[in-house]
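Chemist: sequence? don't have it. structure:
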């Protein structure tokens, strides 16, 4: 089954690759990035999603993306960092090691030239918690292949990242089910 208007093999688009940032306290940062991944897949583009905080356990997007042949997702984190509580020193070392390994993979994959779009999911959290240095990210964005599109998600996007981006969207909470005592729902929040 296929759609005749979708080219299965897409020539790389020439021109400047875009940098998009999804940030803010509202829901939808990763969801919006996944929507772009879906759109890109529909155009036959190769997409890589690297998750910096999520550990790969039981998220709906993992099963959904497995159905898209031109999209790959890798959950590289050790789970959420609870910012309202102190993480143990041991747990923070696990987060730091995971972020170091994830960043090494980012550098390899960005240089590989095999992707049309790379999404760095939750990278802004990783920067905020000191797991990845903001200048390292800025340098990568400045030196990435010209045609590579990139999306960076997560709260607390740094001004240096925002300055480099072509498009920045801030998700703002107006109302959230959690505030009404409704627990996170599978297929909606995760």
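Modeler: On my side now, so go ahead. These figures come from a predicted structure and were not determined experimentally.

Chemist: all contacts plus neighbour counts: C-alpha atoms, from now on.
Modeler: Noted.

Chemist: Excluding chain neighbours, give the residue nearest to residue 137 in space.
Modeler: residue 161 (8.0 Å; CA to CA, 6 or more residues apart in numbering).

Chemist: Pretty sure the one you found sits against residue 140.
Modeler: No: contact between residue 161 and residue 140 fails when scored by CA atoms under 8 Å: they sit 10.9 Å apart.

Chemist: take a look at this one as well, against the first:
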């Protein structure tokens, strides 16, 4: 965990948005619209936006292309996280993860419990890191996307969020923790932080 200094500046990220749907086009993609608007309002760049059907290999192909792009640090995937036979987003993404971000799904379900009650257990929201690119998957409704962005992602994709955020993971030059940089850690007589 990289701890953020009080004077850390905002760092705009390149973000791609993928909507997973068998039925939606851009004219009816309220979730993709919402995510694009929210990330742009926050000061990030919408690098690319796509819609693909609920198909493991088509989802994985788009995300695999994006995780090798130098312009994309974050991928937001909406849709395909439920329990129907066509909901395969977690299966498409998790094999790509170098490391899972388990707390994202846990926190998303906690936040959505406030509005949808126990139905939140049917959300398989997942997140992970692949090739130093953050990937966050959420349900496909605009309300669920708002919950994910407003309740979790807006802060965790802002380099100024203290005590820590994910920006240093995808842009390591942005915020190094003083306790982790050799020669700069304060000596409290207890050694380095865990």
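Modeler: Looks like it arrived, so ask away. It should be emphasised that the depicted structure is a prediction, and the values quoted were computed from it without experimental measurement.

Chemist: what's the TM-score for these two chains?
Modeler: Superposed pair, TM-score by TM-score structural alignment, normalised by the length of structure 1: 0.34. Supporting alignment: 104 aligned residues with a CA RMSD of 4.8 Å.

Chemist: So which of residue 161 and residue 140 of structure 1 has more stuff around it?
Modeler: For residue 161 of structure 1 and residue 140, the more surrounded residue by other CA atoms under 10 Å is residue 161, and the numbers stand at 19 against 15.

Chemist: Which strand or helix spans that one?
Modeler: Using DSSP states H and E, residue 161 of structure 1 falls within helix 159-164.

Chemist: buried set for that helix?
Modeler: 161-162, 164 (16 or more other CA atoms under 10 Å).

Chemist: Distance to residue 71 of structure 1 for those residues - can I get that in CSV?
Modeler: Listed next are the buried residues of helix 159-164 of structure 1 as CSV, based on distance: CA to CA, whole Å:
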residue, distance to residue 71 of structure 1
161, 25
162, 26
164, 25
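
Chemist: Could you pull up the contacting residues of the residue nearest to residue 137 of structure 1?
Modeler: Residues near residue 161 of structure 1 by CA atoms under 8 Å, 6 or more residues apart in numbering: 134, 137-138.

Chemist: Could you rerun that using 10 Å?
Modeler: 19-21, 124, 134-135, 137-138, 141, 152, 168 (CA atoms under 10 Å, 6 or more residues apart in numbering).

Chemist: what about it, distance to residue 37 of structure 1?
Modeler: In this view, residue 161 of structure 1 and residue 37 of structure 1 are 21 Å apart by CA to CA, to the nearest Å.

Chemist: likewise residue 21 of structure 1?
Modeler: Taking CA to CA as the measure, residue 21 of structure 1 falls 14 Å from residue 37 of structure 1.

Chemist: Over to residue 94 of structure 1?
Modeler: Using CA to CA, we find residue 94 of structure 1 at a distance of 29 Å from residue 37 of structure 1.

Chemist: do the same with residue 72 of structure 1
Modeler: As judged by CA to CA, residue 72 of structure 1 and residue 37 of structure 1 stand 10 Å apart.

Chemist: Can you work out which residues contact both of these two?
Modeler: Common neighbours of residue 72 of structure 1 and residue 37 (CA under 10 Å, 6+ apart) are 46-49, 65, 118.

Chemist: Could you verify that residue 47 of structure 2 is part of a helix?
Modeler: No: Residue 47 of structure 2: not assigned to a helix; according to DSSP: H, G, I helix; E, B strand; the rest coil it is strand.

Chemist: what is in contact with residue 161 and residue 140 of structure 1 at once?
Modeler: Shared contacts of residue 161 of structure 1 and residue 140, counting by CA under 10 Å, 6+ apart, come down to residue 134.

Chemist: now the strands for structure 1?
Modeler: For structure 1, the strands defined by DSSP state E cover 19-24, 47-51, 71-75, 117-121, 149-153, 167-171.

Chemist: Pipe those into JSON lines and attach mean neighbour count per row.
Modeler: Shown next, in JSON lines, are these (neighbours: other CA atoms under 10 Å):
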{"stretch": "strand 19-24", "mean neighbour count": "23"}
{"stretch": "strand 47-51", "mean neighbour count": "23"}
{"stretch": "strand 71-75", "mean neighbour count": "18"}
{"stretch": "strand 117-121", "mean neighbour count": "25"}
{"stretch": "strand 149-153", "mean neighbour count": "24"}
{"stretch": "strand 167-171", "mean neighbour count": "16"}
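
Chemist: Please dump the ones you listed into a markdown table; it should also carry distance to residue 111 of structure 1 for every row.
Modeler: Below are these laid out as a markdown table (distance: least, CA to CA, whole Å):
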| stretch | distance to residue 111 of structure 1 |
| --- | --- |
| strand 19-24 | 16 |
| strand 47-51 | 13 |
| strand 71-75 | 17 |
| strand 117-121 | 11 |
| strand 149-153 | 13 |
| strand 167-171 | 23 |
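
Chemist: can you tell me which of the ones you listed comes nearest to residue 99 of structure 1?
Modeler: Closest approach to residue 99 of structure 1 among the strands of structure 1 (CA to CA): strand 47-51, 9.6 Å.

Chemist: Taking strand 117-121 as reference, get the angle to the closest one.
Modeler: Strand 47-51 of structure 1 runs at 10 degrees relative to strand 117-121, counting by axes from the mean of the first three to the mean of the last three CA atoms, to 10 degrees.

Chemist: buried ones in whatever helix or strand residue 61 of structure 2 lives in?
Modeler: Using DSSP H and E, residue 61 of structure 2 sits in helix 56-67. Within helix 56-67 of structure 2, the residues scored as buried using 16+ other CA under 10 Å are 56, 59-60, 63, 66-67.
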